[in-house]
Each structure stands twice: as C-alpha cells, then as structure tokens.
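Student: Below is the sequence, then the predicted model.
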Amino acid sequence: MPVTIDKVVAFSHHPLAPTASEPPPERRFEGTPKQGTANYFTDSTRQLDAGFWESEPGKWHAVSERNEFCYILEGHVRIADEQGNSKDFRKGDAFMIPYGFKGTWQILEFTKKYYVIFVPESR
C-alpha cells in the first residue's frame, strides 16, 4: 500500500499539548525542571520517534540508550561528558547524541527542541 501525503507530519501544523514530566530525583543535580514532551511520530517498528521537547532550567545525569538528533528551537543547553568536557547549544543548533553517551544535560535557559530518536534493536 502506498504511503500518501496524509502520512507526512508537519509538527507546526499539528500542535500537541506536551505531556508533563521531570527528571527522576536520583538523576537530578540542580533544580526540579518541569519538562514537556509531544511525540509526533513513531514508526511501525517502534524504534524511531520524532517530536517536540521543552524544559525549565536544571541539571541532571544522562545515560543515552538511543541515538538522538536534536534541533534547538529556543534556549541554551550545555551537555557534558563524564570527563567534564562540554559543548553548548543554542537556537538554530543541531546535534547528535550517540548511543552509550554518559554525562549531564544542563538547561541554562528555558529550552525547546525538536528530536528524532532511534533505539537500536540489539544493545
């Protein structure tokens, strides 16, 4: 069966209310950041997701059990590895976080991003 244009998802044309969450207490270093996620697409294998995420300022331990592409729409993020090396990302920046990354996410200003996540079958 052909995939038709009605299966093409334009995030801005179909705004979803983000589902509220926050990092688990045992992973937080700073703050209790309120977060929201709106998943716009999941493929038939359930390995690929794409959507929108937002977060208040805070810092938490991150362990990536997936490959994640991020595009920052607004805000300021600092991601650091376990050795203390860090990179800052702001509006317009796009980046990949590979499977197996361990470190911290720090939201320095309220941040909004689009994401695409791929979870490998075998880890």
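Tutor: Nice, I can see it.

Student: use CA for all of it now, contacts and neighbours both
Tutor: OK.

Student: Pro110: neighbour count?
Tutor: Small correction: residue 110 is Phe, not Pro. 17 (other Cα atoms under 10 Å).

Student: I'd like the distance between the nearest residue to it once chain neighbours are set aside and Tyr40.
Tutor: Nearest non-adjacent residue to Phe110, counting by Cα to Cα, 6 or more residues apart in numbering: Glu56, 4.7 Å away. Distance, Glu56 to Tyr40, using Cα to Cα, to the nearest Å: 21 Å.

Student: Return the distance of the residue nearest to Phe110 relative to Val8.
Tutor: Taking Cα to Cα, one finds Glu56 at 30 Å from Val8.

Student: Neighbour count: those two, which is higher?
Tutor: Shown here are Glu56 and Val8; by other Cα under 10 Å, Glu56 has more neighbours (20 against 9).

Student: Alongside the first one, take a look at this:
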Amino acid sequence: MTHTYNPVEIVAADLESKPLAPPSAEPLSGEIITRSRVEFANDERTIISGTWESDPGTSRWEFLTRGEIIHLLEGAMTVQRDGEDAVALTPGSVAYFPIGWTGVWTVAEPVRKFYVVYR
C-alpha cells in the first residue's frame, strides 16, 4: 500500500503529544515535550516513518537497536556524536544516525522533522 502526504501540512493537533523519555532518548535539560505521528509502518515494524516535533532542550540518544534518517523541516538543532564535533541542522538538512550512533541532540528552536526508522 502506498500513502503520499506532505509532512509540512500536518498541524500540531494531528500529532500525539508526550514527554521525551527512554527508550527513545534521555532528556538532559528537564522535561522536553514532543509530538509525533506515524505515517507508515511495515507489517514487521522494521521500517517506520512519520513526523516528529520537539520543543527546545538537550537529550542523549543511543541508536543501539535501530537507525534513523531525518529531514529537518523547521527549526534548528545540533547533533553531536560521542567523540566528534557538533553538526548544525537547519530546515532542509538531512542527517543519518546509523545503528550504533550515540550522542547528544540540542534543539535550539522548536523542530519538525520527517523521519524513517529502520531495524
């Protein structure tokens, strides 16, 4: 089944709101509210895609059992893989977090991203 949509057209009311928490990530700067909606998942849930938003804050991410590809639609953030320099992401940026990636995300401005998670 094919489903096409424009992630920019999704409004916050369409997204599920909840605090960021393990196993997704560990907030480092207090509570961080996120909003998300899954648009696609295959039957085995080895591929999942959708839209995700986050309020500003700093969090630790460990992609130990899954990888992720993101396309930042709005906002500004930096990602810093352990032992490496931080990389700034702005609207239009694409980033790849392979299985095994660990590091810190710092959301400076509220972000909206389209994501694909794979296992």
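Tutor: Looks like it arrived, so ask away. Note that the structure is a prediction, hence the values are computed from the model and not measured.

Student: If I follow the layout properly, Glu74 of the second structure ends up in contact with Phe114?
Tutor: No: using Cα atoms under 8 Å, Glu74 of the second structure is not in contact with Phe114, being 10.0 Å away.

Student: out of the two, which sits in the busier spot?
Tutor: More crowded of Glu74 of the second structure and Phe114, by other Cα under 10 Å: Phe114, with 23 against 19.

Student: What residues does the more buried one make contact with?
Tutor: Phe114 of the second structure makes contact with 7, 49-52, 70-73 under the criterion Cα atoms under 8 Å, 6 or more residues apart in numbering.

Student: One more pass at 6 Å, please.
Tutor: 50-51, 70-71 (Cα atoms under 6 Å, 6 or more residues apart in numbering).

Student: In those, find the pair that's most separated.
Tutor: Longest distance between any two of these is 10.7 Å, between Gly50 and His71; criterion Cα to Cα.

Student: Count the residues that sit near His13 of the first structure.
Tutor: A count of nearby residues for His13 of the first structure, using other Cα under 10 Å, gives 7.

Student: Check the one 4 residues further on too.
Tutor: Each residue near Ala17 of the first structure was counted by other Cα under 10 Å, and the total is 11.

Student: still on that earlier bit, which of the contacts of Phe114 of the second structure has the largest number of neighbours?
Tutor: Among the contacts of Phe114 of the second structure, Thr51 has more neighbours than the rest - 23 neighbours, counting by other Cα under 10 Å.
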